[in-house]
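Visitor: The amino acid sequence is not available; the structure is as follows:
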């Protein structure tokens, strides 16, 4: 059996490796062709809403596309012109700040005890240029005969270029970016002109069999990508404007350059804005003899980035990108390795496209799991996985974070109860080891106690092994009894103030009952529990039936407990006729049990969740005036 399995999996694994290597090779060696095409498609997502708006105004398809492309072209040329002009002005003004730069580098060298001066490479040469001896010529040399001779400097100059040679040199340096830009805009125009046709072809390729589902998926993916790119463009533009205005008010030269560089470099995730901040801070340190302007410049970048990253971005697209922070970093490293600086800028858009594709194309599902922001495990699965590891602390931390916006009852319905059903499957199948069972049981006890507030931080409870007792529910009940007394509280309470809960069928039902008791007690309701065996035991004389307001029977397997539930409801109706009788049905959410046959005419209310039964208990007790 294992040999046949290996014979099937090994060729598929080899084919996967070969396919991955082929894709990587195509991406690397075909980058000269793929980069312009990718840029064109990214720009198409950015321009498509603008083109659609122009078409709604009555312009034709061709006119709308040409107008949109023209706007992008003018914008990019304006940005390039601003950067070139500002860099030229900065280069012309740098000699004025040479003394200030030399003084500060010397100060930093002294503070670092000569570390800066020992740097090699371009950085060391630059520092030596500012701090070294600036004599006009070489030092005289003492000859053997005692005479002094000054070496003659020899400079090598290339012959002046002829006009055509100069023109060819300029053209050779300018032609590659112009060629790339030309390809980008040509492809962009045709992509926008054939937008509908390309969408239809992709729908046919992705899943023409289910036309409705595929159309919805493609439209959702296109809208999501367009919304993200437009939002990112607007946020980066606003950040650049804020930096420009702030630096202008501070009096820093070339403020427009740093604002423009901030808007452009911010497309590089995480590090782009700080590259602009570093350069602007260095210039501020060169201009100002002191350190005030440099610190103010750095503080401005820090304040603006915190406001934008923590306030504006989350509201606009913080939860719509679908990318986890780690995937953004990894994708930046990968795409910069494949495509260089252009890949670094395009890393987030490209990875986002792959994640969106993985959301709708089954073959690419692995990409959404690896790079998406959605957790790989659901919260119940995560609960059970942590419980198997015995990591109750992490479960409690996650639960408290969840309960910042939800109640304990909602957490038990949405996370704790499904996780307990997952554990029950392994318990029934016997696929869990005794050690794992001990870890799961101990974690569940610790989590329930922590969430219900029954154990304080200064009170450490020493628990015996739950495997040697009657189950988790009974263990929790006995621990609560040890705190509140044998009858779980005093009988000197107002009439109709007690809610009595009873589990049916199994120890798992006892645990569900104990959870209900703690949920009710958290809401200041005097909830107490008992088992079916306790019905035949003698109760103290002071335990008057008038004290009980509600009896709630709990079942975690309603289909098999249906007869027992009806029988117990009838019995409780006879023994406690003056109170209300509730039935709480908690079937497994993974089995889709049909509960239409579970009809209990003697029950005053049938609930399917902790939240519903809590709400019903509160209404009933408010109606009787006991809450």
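Guide: Arrived safely, thanks for sending. All of these numbers come straight from a predicted model, not from anything done at the bench.
Visitor: C-alpha only now, for contacts and for neighbours.
Guide: Noted.
Visitor: Report the distance from the top strand by length along the chain to the chain centre.
Guide: Longest strand of the chain, by residue count under DSSP state E: strand 548-555. Here strand 548-555 is found 42 Å from its chain centre; the criterion is CA atoms, centre = their mean, to the nearest Å.
Visitor: Below is structure B, check it against A:
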């Protein structure tokens, strides 16, 4: 194999841009896009069946789901008791009985507090009625005042006087004809005690049955947790135990952290609200505190729903509006502290879900399972996101519902350049430059994005005009980044260097980046277009006093002889200059750098802008030493 062919083969690996001619036997051809109709229809059919099963099977699925969620909450308690040398069965029984006792205590407290409100219900109704009449009187007086200003100056008559006053013809309306009383006969229905008991207990039997099922399933899940995990892995992930185990551990840790953190925060929220309502003077403050803590499990709107009942009760107790204002202020202050101070300190700002997905999932699960679905919407959606992060076929859940960026920084940069949107590209660059250097941004984001552009151009998806437009956008972004770049410590001597662009449409943008980075190091660099180094124009190229020549090649398609002869022409024009060739971006090397340098005739080969800057800085020190 000749040296020229070796360089071409190396560059094919580096850039992945080499393509065999179309008429070459065995040349790789671009596959035609497969029709996705059958796959799409199958996915839609499966999704429809799953949603239908969730809807029609909610009587079975809701208790099971609640039991699994409850097991995530109780599992840390069971593990704690086991660490105290207690067997698993007694630990599970004690934990479940304790949880059941807490639920019974809460239900009893809510019932007693609600019963205490019924004694003063007539008084509350009178206060509310008086306030409603006051509001109506104020509204009527304001309406009469506005009518008087806009009309003929005569105030409008009240509706009651108009109805009782004369008719349109000046006569009073005739009284309605006397109606005959309807006879009413009271008949005993002869209801049996069994029917009365059924009427009284029927509203209680449904929730009680669900509670019993949830507790039974939760006990089973806690007792057989490891066995259920092994069976799940056997059914769904025996071919990839590592990925399945990671997915299950990730889901378990996220859900346990979410539930425990939310339970702690919401419990404290309810306690603070209850104490605050007691201090304000709202009747039954414990009940409203418990309801506030429970409603806060509803994302975004739970706290606002919890305000309604205490505020209405405050309006019924207080003849004025002071209590209502105090209740609203209490909820707002406590919610702000819980949402923006306590929660970020406790478990971070995010649960792994985007804000839009939380709202959409709340609407979806509420439609599917009602109020219970609204409360469970966030953990259920979190399970889907975790599955999407570990199961390739369900990755769309992570993309649609997760909080991770949909595009990588490289893809995001390329999309903005492709859309000819330099403002968004500049905004993204300024954001990324807050935690990385300009050199890292150019090497890790821009050069990788330009590599995607080169690959698309080689496939024919970007024409020459589009490539020129993208290069112009890229140059605009580089130029705008110049004022925001902090100057690094300059090297002691200044060396004259030129940055020569390759023949590709994006090579000039790379030379602009290199010249900018050299300017940060105190190196005076001049950009040279590829046309200025052609055979016809090389003689007019000013290389007086040039110590370093850096050649930027983003791609070498076909034969790299053009690059080899360009190095030879520059060597003849500036025999004392040090020539550095950059093939961007650096890929998997199949040859040593020394072999590539020898084949190209260059003094040094580099694969990144950082290496190019270092080499030119090294030439600076060598030039200074030689001059001394």
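Guide: Sure thing, it's come through. Quick caveat: nothing in here was measured; it's all calculated off a predicted structure.
Visitor: Let me see the TM-score of these two.
Guide: For these two chains in superposition, a TM-score of 0.74 is obtained (TM-score structural alignment, normalised by the length of the first structure); 549 aligned residues with a CA RMSD of 4.5 Å.
Visitor: Against which helices or strands is the longest strand of the first structure packed?
Guide: Here strand 548-555 of the first structure touches strand 498-503, helix 507-522, helix 558-575, strand 580-585, going by 3 or more CA pairs under 8 Å, 6 or more residues apart in numbering; DSSP states H and E.
Visitor: Longest helix in the first structure, by number of residues?
Guide: Longest helix in the first structure, counting residues (DSSP state H): helix 211-250.
Visitor: Show me which residues of stretch 5-14 of the second structure are buried.
Guide: 6, 7, 8, 9, 10, 11, 12, 14 (16 or more other CA atoms under 10 Å).
Visitor: how much space between residue 9 of the second structure and residue 216 of the second structure?
Guide: According to CA to CA, to the nearest Å, residue 9 of the second structure and residue 216 of the second structure sit 67 Å apart.
Visitor: and if you look at residue 365 of the second structure?
Guide: From residue 365 of the second structure over to residue 216 of the second structure (counting by CA to CA), the distance is 24 Å.
Visitor: Which one's more surrounded, those two?
Guide: Comparing residue 365 of the second structure with residue 216 by neighbour count (other CA atoms under 10 Å), the higher total belongs to residue 365, at 22 against 15.
Visitor: Confirm that one sits in a helix?
Guide: Yes - assessed with DSSP: H, G, I helix; E, B strand; the rest coil, residue 365 of the second structure lies in a helix.
Visitor: residue ranges for the helices of the stretch 301-450 of the first structure, please.
Guide: Assigned by DSSP state H, counting those that start in this stretch, the helices in the stretch 301-450 of the first structure fall at 313, 325-360, 365-371, 379-388, 392-402, 408-411, 417-429, 434-452.
Visitor: hmm, back to that, sort out which of the buried residues of stretch 5-14 of the second structure are in helices and list them.
Guide: 6, 7, 8, 9, 10, 11, 12, 14.
Visitor: give me the element the aligned residue in the second structure for residue 299 of the first structure is part of.
Guide: Using TM-score structural alignment, the equivalent of residue 299 of the first structure in the second structure is residue 329. Using DSSP states H and E, residue 329 of the second structure sits within helix 322-337.
Visitor: so what's the aligned residue in the first structure for residue 364 of the second structure up against?
Guide: The alignment partner of residue 364 of the second structure in the first structure, by TM-score structural alignment, is residue 334. For residue 334 of the first structure, the contacting residues are residue 347, by CA atoms under 8 Å, 6 or more residues apart in numbering.
Visitor: From residue 216 of the first structure, how far off is residue 334 of the first structure?
Guide: 31 Å.
Visitor: Check residue 185 of the first structure too.
Guide: 29 Å.
Visitor: quick one, which of those two is more surrounded?
Guide: residue 185 (20 against 13).
Visitor: Do I have it right that the more buried one meets residue 69?
Guide: Yes - with contact defined as CA atoms under 8 Å, residue 185 of the first structure reaches residue 69; the gap is 7.4 Å.
Visitor: Grab the nearest non-local neighbour of residue 403 of the second structure.
Guide: residue 354 (4.4 Å; CA to CA, 6 or more residues apart in numbering).
Visitor: which one in the first structure is aligned with that neighbour?
Guide: Match for residue 354 of the second structure (TM-score structural alignment): residue 324.
Visitor: Over to residue 148 of the second structure?
Guide: Under the alignment (TM-score structural alignment), residue 148 of the second structure pairs with no residue of the first structure.
Visitor: Can you get me a residue count around residue 148 of the second structure?
Guide: Neighbour tally, residue 148 of the second structure, other CA under 10 Å: 14.
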